[in-house]
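*Asks:* Okay, sequence plus prediction incoming.
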Amino acid sequence: MNSHKSSSINKYSSLKPLSGVTVVVTRASEQSNQFVGLLEQVGATALSMSCLCIYPPSSYEKLDEAIANLHQFDWLIFTSTNGIDYFLERLTRLGYNTNVLANIKIAVVGQKTAARLQEYGLKVDFFPPDFVSDSLIASFPNRDNLQGTKILYPQLEAGGRENIVEELTSLGAEVQAVPTYQSNCTTEIPLLITQAFLSGKIDVVTFASPKTVRCFRESVKLINAESVLDNICIASIGPVTSEACRSILNRVDVEANPYTLDGLTDAIVQWKQAKNIWANQPIS
């Protein structure tokens, strides 16, 4: 499995390169604490503006049927910590334990997804070199001989990363995508954050998924704060989210590399350092 050190913490140690910088974190509330902590360690003021709420699927029928027939699957694919949490919570509620997964190989997208799986005592069998679904598809084990391989993909009810289903199916695999959790936009922005936007005190807004970009856009429309984005750095965790930023917000200023929260923190630090250098250039 690939390993990437927590570069933000290691690089800057006791330094506070984001001191004086206010960063908005748009992740769902149950996922934002870790990122807020990373930003605060490098000196930022981090404000949590949850643009998504996560909850169970509208029906467990397909998920329950898949769990009852786990013995038929060769692979299980997770692309988010939410997928892991809701899948394993349902597995337990139905009276099973993780031993039923002993003969199934597990693939994940993303470092944090892998770490969450290991918190449940489960082993990651495949981890792509880049933290995106395209990388999983391109480097999937034995991808030239997937005919008849049965894959279970617990995904977002509204549709997850459909390219996983389409591409692996085209390679001969039998992919069963089952709705495992839902996410919806939250429309209420905390008063503190509303005031910070309208008074021009926000320096950076961060995005970790395309849906958070869409939900954020709707939220700022409600408080008539769209124009203030012109002076705010838009920071994305990776290329898929960056594409959504360009489509919905017309630009992206910062993209993480690697596509992790540590990488995103690093990218914001580098943006701030470049901004400082530019600000200190003599006027000719």
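*Replies:* Received the coordinates, thanks.
*Asks:* When you work out contacts or count neighbours from here on, use the C-alpha atoms and nothing else.
*Replies:* OK.
*Asks:* show me what contacts residue 266?
*Replies:* 7-8, 256 (Cα atoms under 8 Å, 6 or more residues apart in numbering).
*Asks:* In strands, which of those residues appear?
*Replies:* Taking DSSP state E, every one of these sits outside strands.
*Asks:* helices or strands next to the lengthiest strand in the chain in the packing?
*Replies:* In the chain, with assignment by DSSP E, the single longest strand is strand 174-185. On a contact count with 3 or more Cα pairs under 8 Å, 6 or more residues apart in numbering; DSSP states H and E, strand 174-185 meets strand 52-55, helix 61-68, helix 81-93, strand 150-156, helix 162-170.
*Asks:* Go through that strand and flag the buried ones.
*Replies:* 174-183, 185 (16 or more other Cα atoms under 10 Å).
*Asks:* now swap in stretch 34-49 and tell me
*Replies:* For stretch 34-49, using 16+ other Cα under 10 Å, the buried residues are 35-36, 38-49.
*Asks:* how far does that stretch stretch from start to finish?
*Replies:* Distance between the boundary residues of stretch 34-49 (Cα to Cα, to the nearest Å) amounts to 14 Å.
*Asks:* got another, please set it beside the one above:
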Amino acid sequence: MMNKPTLLLTRGAELNQADQQFFERFYQIRIVSLAEIIQLPLSEKALRELEDSEWLFFTSQAPVLSVLKHANKQSKIAVIGKKTAAKVQEAGFSVAFISPIETKEAMVVSWQQKYPQPTTLFYAKSQLADTYVEQQLNKKDTVYAQITYENCLPKEAKQALKDVTQDSGIQAVYLTSPSAWRRFYSIYEGEISDLQLLAIGPTTQRAIKEDGFHAMLKSQLA
């Protein structure tokens, strides 16, 4: 039987379990984390805004636990996907809204359609996030956007990627955000055009395309 090609997963090790189970049908798996999450303390201003918000918006599971330990149990919570919903439930909160598609665009549009009345929202994000969510929601709602965590490249990532490449080689890479793609692109020493690039969704796929490469969506493998 022909050996399976090797796929690199780029999330933090603790976030790769579901992806690894999915991809092992098609690939051998290697992991090099391109993201280190550093939680930031909430300022007094952020705590007041959190208290004043009817809704909490999470487009990533990364800030969920650190934010919810300060949140009101009566807060309504909107999340981008099932994994983020599970993290909310782990913290003892219920989820009022899950985006039907795991993109910011779909989340904002579908939430606005379901909840058209003006309200207040607390949006927790990283220093790398764009301003799409607050720009769209601010048209009728009051949005408190706060950087509650930093998404950084681990110090050992470049050497770890080099070691994996030299040890066994990789034929494919799974990328879960534009920042993960940019980091991989900047530190990978091999020929990227020789790799199969897989993207979690259309936002990451577009970021890869902007740099002149093609990526297949994960959903196309199912």
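*Replies:* Noted; the coordinates are in hand. Please read these numbers as outputs of a predicted model, since none were measured by experiment.
*Asks:* ok, so of the buried residues of stretch 34-49 of the first structure, who is nearest residue 132 of the first structure?
*Replies:* residue 35 (18.9 Å; Cα to Cα).
*Asks:* Return the residue of the second structure aligned against the closest one.
*Replies:* Residue 35 of the first structure maps onto residue 19 in the second structure, with residues paired by TM-score structural alignment.
*Asks:* Show me the longest helix that occurs in the first structure.
*Replies:* The residue-count maximum for a helix in the first structure (DSSP state H) belongs to helix 261-279.
*Asks:* can you tell me which residue in the second structure aligns to residue 105 of the first structure?
*Replies:* Aligned partner of residue 105 of the first structure by TM-score structural alignment: residue 76.
*Asks:* check contacts around that match.
*Replies:* 54-56, 94-96.
*Asks:* ok so, going back, the helix or strand following the longest strand of the first structure vs the second structure, mean deviation?
*Replies:* Per DSSP states H and E, strand 174-185 of the first structure leads on to helix 191-198 as the next helix or strand towards the C-terminus. Superposed on the second structure, helix 191-198 of the first structure shows a mean distance to its aligned partners of 4.6 Å (mean Cα distance after the TM-score superposition for the first structure).
*Asks:* And whatever helix or strand comes next after helix 191-198 of the first structure, what's buried?
*Replies:* Counting by DSSP H and E, the next helix or strand C-terminal to helix 191-198 of the first structure is strand 204-207. Neighbour counts over strand 204-207 of the first structure (16+ other Cα under 10 Å) mark 204-207 as buried.
*Asks:* before we move on, what about stretch 189-198 of the second structure?
*Replies:* Quick answer for stretch 189-198 of the second structure (16+ other Cα under 10 Å): 195-198.
*Asks:* same thing with stretch 265-282 of the first structure?
*Replies:* Result for stretch 265-282 of the first structure [16+ other Cα under 10 Å]: buried residues 265-269, 271-272.
*Asks:* re the thing from before, now the longest strand of the first structure: which residue numbers in the second structure?
*Replies:* Using TM-score structural alignment, strand 174-185 of the first structure pairs with 142-153 in the second structure.
*Asks:* Just give me how far that stretch sits from the chain centre.
*Replies:* Here stretch 142-153 of the second structure is found 13 Å from its chain centre; the criterion is Cα atoms, centre = their mean, to the nearest Å.
*Asks:* Which position in the first structure pairs with residue 54 of the second structure?
*Replies:* By TM-score structural alignment, residue 54 of the second structure lines up with residue 74.
*Asks:* Nearest to residue 100 of the first structure among the buried residues of stretch 34-49 of the first structure?
*Replies:* residue 35 (32.9 Å).
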